[in-house]
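**Student:** Need the 3D shape of this:
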Amino acid sequence: MRVVLSSYGSRGDVEPMAALAVALRGLGAEVRVCAPEDEEFADRLAGVGVETVPVSYSVRALAAGPKPATVADLADRVVMLAAAQYEAVAEAAGGADTVVATGLFPAVTGARTAAGKLGLRYAYAAFFPGMLPSPHHPPFPLPGRPLPEGVTDNRTLWDLDVESQNVLFGPGLATLRANVGLPPVDSVRDYAITGRPLLAADPVLGPWQEPADLDVVQTGAWVLPDERPLPADVEAFLRAGEPPVYVGFGSMAMQHGPTDTARVAVEAVRARGRRVLVSRGWADLAPVDDRDDCMAVGEVNHQALFPRVAAVVHHGGAGTTTAAARAGAPQVVVPQLVDQPYWAGRVAALGVGAAHDGPVPAHDSLSAALATALAPRTRAAARELAGRIRTDGAERTAKLLLEGFGEPA
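**Tutor:** Predicted coordinates:
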């Protein structure tokens, strides 16, 4: 069997696909992953022996570039992203049976269009429950399409979400489909996610609630075992004193700007009597001075690092939240967008950390959140939760796919 895994987004959208690819390969399947052309993704996938077909548009360039000014500009971008993903999936799909897609919706629709055109089975994967329609939670707001004030019925909000998805992404998808000889679809969202999506989130950390309209299959998070050692300088820093607080915001640019964000974070951690490990990330954070209680790190193995820190301050991506939870590390989540407010709320509700109020950390607000995260009761709760996080999500999903999971073309 050959499976094509399609992803377009940040590290949190690509890393789980690497985990699933390794699990599929372990069961004898052939796997190709379509992912952004950015070098960091290609290197990561190559490092675990996964064959990659690059999507010819850098996600980092997309994140750093200007935002579409008009609906017409957005439609052009949707066509570009959907077409790039379509072409990558079509290139990877020779002899394939199934396409599994995740990431930005325009890219997902491109992958589904390729699967349909080629007659392949198709499955959609979400990494947090709020991506999927449910009477138990609202959709997240889309660009330029805020949720209406005063409307609290979730079913009504999800009906409005269909309209918003069609307005934002419908014209671009219709153009792509016309270009490849296919008719338009009635609902972009329902076409992308299908009636039986996969939910690759831990059932304790991010549970799916029943009853619901969709037949959701929750597998657990897709986690790639990481055996890479920590860099020698990071290892030396860890051994030189008490466990530090890790501060990193992944692919987020941060509204404060890198210098102010780093200064606020470092000063707030120091005020709690802790050393600091600052992860540069896409925001390019750096130490604010040359004191030896603070160190900057690049991309490192979170599975090796997080069990050795006092707390993890981060943006609330699904991957970082799950990695910290598995490590038993208390968390402070400073949410920026999409799934991050959800994960912030779950961390607070489970008692394993604090949800920062808003996307811009200030010294006092971050210091207060750290006080919660560094409390003994929070550390105890985080350690207890760690023992309940599933570790077999990728393997379970791989078996489902080999058994024929997915929607027929």
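**Student:** from here on, contacts and neighbour counts on C-alpha atoms
**Tutor:** OK.
**Student:** other SSEs contacting the helix or strand containing A368?
**Tutor:** Secondary structure from DSSP states H and E places A368 in helix 363-373. Where contact means 3 or more C-alpha pairs under 8 Å, 6 or more residues apart in numbering; DSSP states H and E, helix 363-373 is packed against helix 258-271, strand 331-333, strand 353-355.
**Student:** compare with the first, here's sequence two:
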Amino acid sequence: MRVLLVAYGSRGDVEPMLGLGAQLRALGAEVQVCAPPDFAELLDGAGIPLVPLGRSLRAMATRAVTGTGKPLPAESLSERAARMVAETYESAAAVAEGCDVVVATGLIPAAAAARSVAEKLGVPYVFVAYFPTYLPSPHHPPLAWPGRPLPPEVTDNRVLWDLNTEHMNTLFGEAINTHRAAIGLPPVENVRDHVFTDRPWLAADPTLSPWPQPADLDVVQTGAWIRPDDRPLPADLGAFLDAGAPPVYVGFGSMPVHDAPSVARTAVEAVRAQGRRVLLSRGWADLALTDDRDDCFAVGEVNQQALFTRVAAVVHHGGAGTTTTAARAGAPQVVVPQMADQPYWASRVSELGIGVAHDGPTLTYESLSAALKTALTPGTRTRAAAVAATIRTGGATTAAKLLLDTVGRGRQHVSAPHPALGEKV
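**Tutor:** A predicted model of the protein is given here:
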């Protein structure tokens, strides 16, 4: 069996696919991943070949947040969507021959292209989300899109999701349908539902991120897809950890931040004020040490699964992967949400009592000090340890078996290709 995994987004979109890919390969499947070129080293370390999608996502995100770097030609949102559809389709279609199923996540134009690849091949397609609020539900509103704010006077979530349908069609419909026509596929009327299908998968832990019922979609919640990582910590990092009390980790993953030197300085000062050592993760924000004192250490790419068991707390942006990894480790968290799903994860950390949701994306000495004071209490650590014991680790295995079993049954019993894996036809 051959599986094509398509993930257009940040590391938080790509790494779970590696967790799924590892389990698929353990079950004898061949795996191909299409993702932004920024993650070539990550995939190489996992032993999975990368087919790059489009331009460097890090370069584009850094320019957007910081205003630095070589400018790209000006594009409207519709032009960017059209380029993303075309680039994703071209890259995925080039390696899709012989695939038995396509699994996609990330930005809607790219996932739409992945579904077109599946349709042209006549094979099943699965869309996976990593957090519930990406998917339509009467229990929560949709994410607000740039230039399409949610009307504050509307409080009915179903009405808001209807508006979201209109927004998605306006933003992406022309680009997606123009490309579909060019490759001989019929147009779609509802872009969002076409991409998500009526049976999407949710790769999130049920304790951290439950799917509320009743709901309109037949969501398959598999549990989080966790990449196996047995890398030892670097020797110099191990020496720093051994030299004193557990430090506070500060990092923003694949999320650039405005004025990184100020962010690093604020974080170091606030952590030191709590009597703690500091561990800065460089990440896409390029956080750097502010002085040469021996109570601070900077780290690059590292096994967070091992590291987070040895820290006093984790200050981070609130990506799905970092939140889940810290929760599994029983590390108290301070979530400083920047965008997209991150406010959702901040709220879940707060609701579960395993940390603090920082108020907004901008750190100050006062705001971080107050958050750390709560996160570093014995009660928060006790609660984080209790929740850690409930986190499931077999989500990728569950998903891999379900994928193989369902495709196998489809081969035996279905003569016409499914439009999506498990979708009503």
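**Student:** And V99 of structure 1? What does it align with in structure 2?
**Tutor:** Here V99 of structure 1 is matched to V102 in structure 2, going by TM-score structural alignment.
**Student:** Now do the contacts for its match.
**Tutor:** V102 of structure 2 makes contact with V3, L4, L5, V6, A114, R115, A118, V123, P124, Y125, V126 under the criterion C-alpha atoms under 8 Å, 6 or more residues apart in numbering.
**Student:** Could you confirm the third one falls within a strand?
**Tutor:** When you say that, I think you mean L5 of structure 2. Yes: L5 of structure 2: assigned to a strand according to DSSP: H, G, I helix; E, B strand; the rest coil.
**Student:** Where is the longest helix in structure 1?
**Tutor:** helix 154-179 (DSSP state H).
**Student:** Run through the strands of the stretch 251-400 of structure 1 in chain order.
**Tutor:** Taking DSSP state E, counting those that start in this stretch as the test, the strands found in the stretch 251-400 of structure 1 are 276-279, 294-297, 311-314, 331-333, 353-355.
**Student:** just so I know, which of the ones you listed lies nearest G220 of structure 1?
**Tutor:** Among those, the nearest to G220 of structure 1 by C-alpha to C-alpha is strand 331-333 (20.1 Å).
**Student:** So what's the gap between that closest one and the chain middle?
**Tutor:** Its chain's C-alpha centre and that of strand 331-333 of structure 1 lie 16 Å apart, by C-alpha atoms, centre = their mean, to the nearest Å.
**Student:** what's the matching range in structure 2 for that strand?
**Tutor:** Strand 331-333 of structure 1 covers residues 333-335 of structure 2 once aligned (TM-score structural alignment).
**Student:** Give me the mean deviation of the matching stretch from structure 1.
**Tutor:** Relative to the matching residues in structure 1, stretch 333-335 of structure 2 has an average distance of 0.1 Å after the fit, by mean C-alpha distance after the TM-score superposition for structure 1.
**Student:** Tell me the counterpart of T266 of structure 2 in structure 1.
**Tutor:** Using TM-score structural alignment, the equivalent of T266 of structure 2 in structure 1 is V264.
**Student:** for E79 of structure 2, same thing?
**Tutor:** Checking TM-score structural alignment: E79 of structure 2 goes with D76.
**Student:** cool, and V387 of structure 2?
**Tutor:** Under the alignment by TM-score structural alignment, V387 of structure 2 pairs with L385 in structure 1.
**Student:** now the helices: where do they sit in the stretch 1-150 of structure 2?
**Tutor:** Assigned by DSSP state H, counting those that start in this stretch, the stretch 1-150 of structure 2 shows helices spanning 11-26, 40-46, 57-66, 77-95, 108-121.
**Student:** Of these, flag the one that's most buried.
**Tutor:** helix 108-121 (a mean of 25; mean count of other C-alpha atoms under 10 Å).
**Student:** now it, how far from the centre of its chain.
**Tutor:** 19 Å.
**Student:** for stretch 302-310 of structure 1, same thing?
**Tutor:** In terms of C-alpha atoms, centre = their mean, the centre of stretch 302-310 of structure 1 is found 19 Å from the chain centre.
**Student:** what's the span of it from first residue to last?
**Tutor:** End-to-end distance of stretch 302-310 of structure 1 (C-alpha to C-alpha, to the nearest Å): 13 Å.
**Student:** matching residues in structure 2 for the longest helix of structure 1?
**Tutor:** Against structure 2, the aligned range for helix 154-179 of structure 1 is residues 157-182 (TM-score structural alignment).
**Student:** Buried residues of that stretch, list them for me.
**Tutor:** Buried positions in stretch 157-182 of structure 2, judged by neighbour count with 16 or more other C-alpha atoms under 10 Å: 157-158, 160-161, 163-165, 167-169, 171-177, 179-180.
**Student:** That one against structure 1, how far on average?
**Tutor:** After superposition onto structure 1, the mean distance of stretch 157-182 of structure 2 to its aligned counterpart is 1.0 Å, using mean C-alpha distance after the TM-score superposition for structure 1.
**Student:** likewise stretch 342-351 of structure 2?
**Tutor:** Following the fit onto structure 1, the mean deviation recorded for stretch 342-351 of structure 2 is 0.3 Å by mean C-alpha distance after the TM-score superposition for structure 1.
**Student:** Tell me the counterpart of P206 of structure 2 in structure 1.
**Tutor:** Under the alignment (TM-score structural alignment), P206 of structure 2 maps onto P203 of structure 1.
**Student:** still on that earlier bit, buried residues in the helix holding A368 of structure 1, which are they?
**Tutor:** By neighbour count on 16+ other C-alpha under 10 Å, the buried set for helix 363-373 of structure 1 is H363, S365, L366, S367, A369, L370, A371, T372, A373.
**Student:** Tell me the counterpart of the fifth one in structure 2.
**Tutor:** Translated: A369 of structure 1. That one, A369 of structure 1, aligns with A371 by TM-score structural alignment.
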